[in-house]
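Next come a sequence and a model predicted from it.
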Amino acid sequence: MTEVWDNITSVQADPSLQVVIGTGLAALLLIAWRPVWRQTRQVVTIAHEGAHGLIALLVGRKLAGIRLHSDTSGVTVSRGKPNGAGMIAVLLAGYPGPALFGLAAAFVLSRGYAVALLWGLLLALLILLLQIRNLFGLWSVVAFGAVVFAVSWWGSEQVQSTFAYLLTWFLLLAAPRAVLELQSSRRHGGGRNSDADQLRRLTGVPAILWVGIFGLITLGCLVLGVLWSDVLPT
């Protein structure tokens, strides 16, 4: 355990540019290849619903539980005032959530703390697990957590760093695609109870503008993440 703690608190060597670019391309493949995306998108849902839950607690609402479904949808239930700034903040957090988590991960990686990032993620998943209220959601979080734990416990420093970069790229790149899927669903008559449509009912601002805000935030996080990764020459 002393060795693990030393690894968590120590700065790891920066990976090569080839590793940074390679993990980015691998993450892009996981998102662009539809058969794989159907499975990996569940990670985005975990981050999406986790963001709802986190903001609900921060604004003083009582978190009643989170459900994750096999179609990669999810729902976070919180108790409190059904309107107002707090509820707006909760609804606004979902789609930007994966991108913001990815940006936070990129910041941690830019400081050299890849192992700390993985163990921090494990702690977050453990806290999230306490709020899951359905069997599939339980399985999803446990399976994802098992992968992160295996890499954190048995992986070499190079493997840990590579996996941390892969996951960070995945969150940054997947978040904009989730926003595009939201608008595609709305355009074809679905998603009428989406976060954007609930925000429209609460604020009177058209749902398409909320979708645009989601898109701008996720793209902004992606740009910052690329800059922090040192992929582009300075």
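Perfect, thanks for sending it.

Only C-alpha atoms from now on, for both contacts and neighbour counts.
Noted.

Surely residue 70 is in contact with residue 138?
No: with contacts counted by C-alpha atoms under 8 Å, residue 70 stays clear of residue 138, the gap being 11.4 Å.

Look at these two and report which has more neighbours.
Between residue 70 and residue 138, counting by other C-alpha atoms under 10 Å, residue 138 is the more crowded of the two (18 against 12).

another one to put next to it:
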Amino acid sequence: MPSPARQAVRFPAEVAPLNAVWNQLTATQVAPPHWLIIVSGVVALAIVSYRPAWHISRGLVTIAHEGGHALVAVLTRRKLQGIRLHSDTSGVTLTRGRPTGPGMIATAAAGYVAPSLLGLGAARLLASGYVTLLLWAVLVLLACMLLMIRNLFGVVSLLVVGGAVFALSWYAPQDVQGVLAHGAVWFLLLGGLRPIIELQSKRRRGRAADSDADQLARLTRLPGTFWVVLFLLVSGAAFASGAYLLMVSGPTA
């Protein structure tokens, strides 16, 4: 009988496919040329700036916004009851727990900064060349969010977005994946800023009494304008950092 020191170590057959999947997810891609990264940013800026295009695409920012509320609610141990996405690009996240306190404050504060922070995290992955990992991470997040959707329009919205991301990750050439992924990250970074500006405009006209900023004002006794400025500072910093990562980092050929 061979000694234990000479026995070959054998791994289960199931491990090999898992390793192959992990290797594919963590494989890096060469970053697109800088001019294409700039063009994708200009296109994203045009979409965010042009009102009809923004009205159509704003729902993507709403998904990130409500997802931010939901994630922080779970992290702060609030009971997540459901998420609704509406055809007017608005949304609502329902939670249960103490009506005051740090958990409620953190949950209410997470929505407006979530798109920009998500864009910053995505920019970090792209800067390291992890395009495939980014796309599949988005799919996982959408799948988790889908479990909590409580209306038909929300279900259809997430299935359409998830289907588009899956098709991009599965069928598109790597160079196309890279360019479109950069465009999507630019859109999150830029699109995270516009709703905050719109929020303050609505507040000045008295049309946002139940906004996140005004809910935070009631929870903390800090003025709603303070929270709007804080949202803007966080999102602005995320945009600056994300833009830097997209433009100067990443693997080169």
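Received, thanks. Here the structure is a predicted model, which is why all the values come from computation and not from measurement.

For the two chains, what TM-score is obtained?
Laid over one another, the chains give 0.96 as their TM-score (TM-score structural alignment, normalised by the length of the first structure), with 232 aligned residues with a C-alpha RMSD of 1.4 Å.

how about the strands of the first structure, start to end?
For the first structure, strands defined by DSSP state E occupy the ranges 62-68, 74-79.

list the buried ones in the longest one?
Across strand 62-68 of the first structure, burial judged by 16 or more other C-alpha atoms under 10 Å covers 63, 65-68.

Is it possible to get a markdown table of the residues you listed that adds distance to residue 210 of the first structure?
What follows is the buried residues of strand 62-68 of the first structure, written out as a markdown table (distance: C-alpha to C-alpha, whole Å):
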| residue | distance to residue 210 of the first structure |
| --- | --- |
| 63 | 24 |
| 65 | 25 |
| 66 | 23 |
| 67 | 24 |
| 68 | 23 |
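
now the most centrally placed residue in the first structure: how far from residue 45 of the first structure?
Central residue of the first structure (C-alpha atoms, centre = their mean): residue 98, 2.7 Å from the mean position. According to C-alpha to C-alpha, to the nearest Å, residue 98 of the first structure stands 8 Å off from residue 45 of the first structure.

got CSV for the strands of the first structure, with distance to residue 169 of the first structure too?
Shown next, in CSV, are the strands of the first structure (distance: least, C-alpha to C-alpha, whole Å):
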stretch, distance to residue 169 of the first structure
strand 62-68, 23
strand 74-79, 22
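
Which of those strands sits closest to residue 116 of the first structure?
Among the strands of the first structure, strand 62-68 comes nearest to residue 116 of the first structure, with 26.0 Å by C-alpha to C-alpha.

Tell me the spatial nearest neighbour of residue 117 of the second structure, not counting adjacent residues.
residue 238 (6.0 Å; C-alpha to C-alpha, 6 or more residues apart in numbering).

what's the burial count for that neighbour?
Using other C-alpha under 10 Å, residue 238 of the second structure has 25 other residues around it.

what about the longest helix in the first structure?
helix 157-187 (DSSP state H).

Give me the mean deviation of that one from the second structure.
Its matched residues in the second structure lie on average 0.7 Å from helix 157-187 of the first structure after superposition (mean C-alpha distance after the TM-score superposition for the first structure).

Could you give the residue range in the second structure aligned to that helix?
Mapped onto the second structure using TM-score structural alignment, helix 157-187 of the first structure covers residues 174-204.

First-to-last residue distance for that stretch?
46 Å.

tally of neighbours for residue 13 of the first structure?
13.

ok, now residue 188 of the second structure?
Count around residue 188 of the second structure with other C-alpha under 10 Å applied: 28.

you'd agree it is up against residue 118?
Yes: between residue 188 of the second structure and residue 118 there is a contact under C-alpha under 8 Å: 7.4 Å.

Spell out the residue ranges of the helices in the stretch 101-250 of the second structure.
102-127, 131-146, 152-171, 174-191, 194-204, 212-220, 224-248 (DSSP state H, counting those that start in this stretch).

Now distance to residue 19 of the second structure too, for the ones you listed, in CSV please.
Listed next are the helices of the stretch 101-250 of the second structure as CSV, based on distance: least, C-alpha to C-alpha, whole Å:
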stretch, distance to residue 19 of the second structure
helix 102-127, 20
helix 131-146, 14
helix 152-171, 18
helix 174-191, 21
helix 194-204, 41
helix 212-220, 43
helix 224-248, 29
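
so which of these gets nearest residue 41 of the second structure?
Smallest distance to residue 41 of the second structure across those (C-alpha to C-alpha): 5.4 Å, for helix 174-191.

Name the residues of the closest one that are buried.
Buried-residue list, helix 174-191 of the second structure, by 16+ other C-alpha under 10 Å: 174, 177-191.

now stretch 50-62 of the second structure
54, 57-62.

corresponding residues in the first structure for that stretch?
Counting by TM-score structural alignment, stretch 50-62 of the second structure corresponds to 33-45 in the first structure.

contacts for that stretch?
Residues from elsewhere that reach stretch 33-45 of the first structure, judged by C-alpha atoms under 8 Å, 6 or more residues apart in numbering: 30-31, 68, 72-74, 98, 140, 144, 171, 174-175.

Next, format those residues as CSV and append distance to residue 22 of the first structure.
Output for the contacts of stretch 33-45 of the first structure, formatted as CSV (distance: C-alpha to C-alpha, whole Å):
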residue, distance to residue 22 of the first structure
30, 12
31, 14
68, 30
72, 27
73, 29
74, 31
98, 21
140, 26
144, 22
171, 15
174, 16
175, 19
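
Not counting sequence-adjacent ones, nearest residue to the counterpart of residue 90 of the second structure in the first structure?
Counting by TM-score structural alignment, residue 90 of the second structure lines up with residue 73 in the first structure. Residue nearest to residue 73 of the first structure in three dimensions, not counting chain neighbours: residue 45, with 6.6 Å by C-alpha to C-alpha, 6+ apart.

burial of residue 148 of the second structure, as a residue count?
Counted with other C-alpha under 10 Å, the neighbours of residue 148 of the second structure add up to 19.

Just give me the match in the first structure for it.
Per TM-score structural alignment, residue 148 of the second structure is aligned with residue 131.

what's the closest residue to its match other than its chain neighbours in contact with, if anything?
Closest residue to residue 131 of the first structure apart from its sequence neighbours, by C-alpha to C-alpha, 6+ apart: residue 65 at 4.9 Å. Counting by C-alpha under 8 Å, 6+ apart, residue 65 of the first structure touches 76-78, 131-133.
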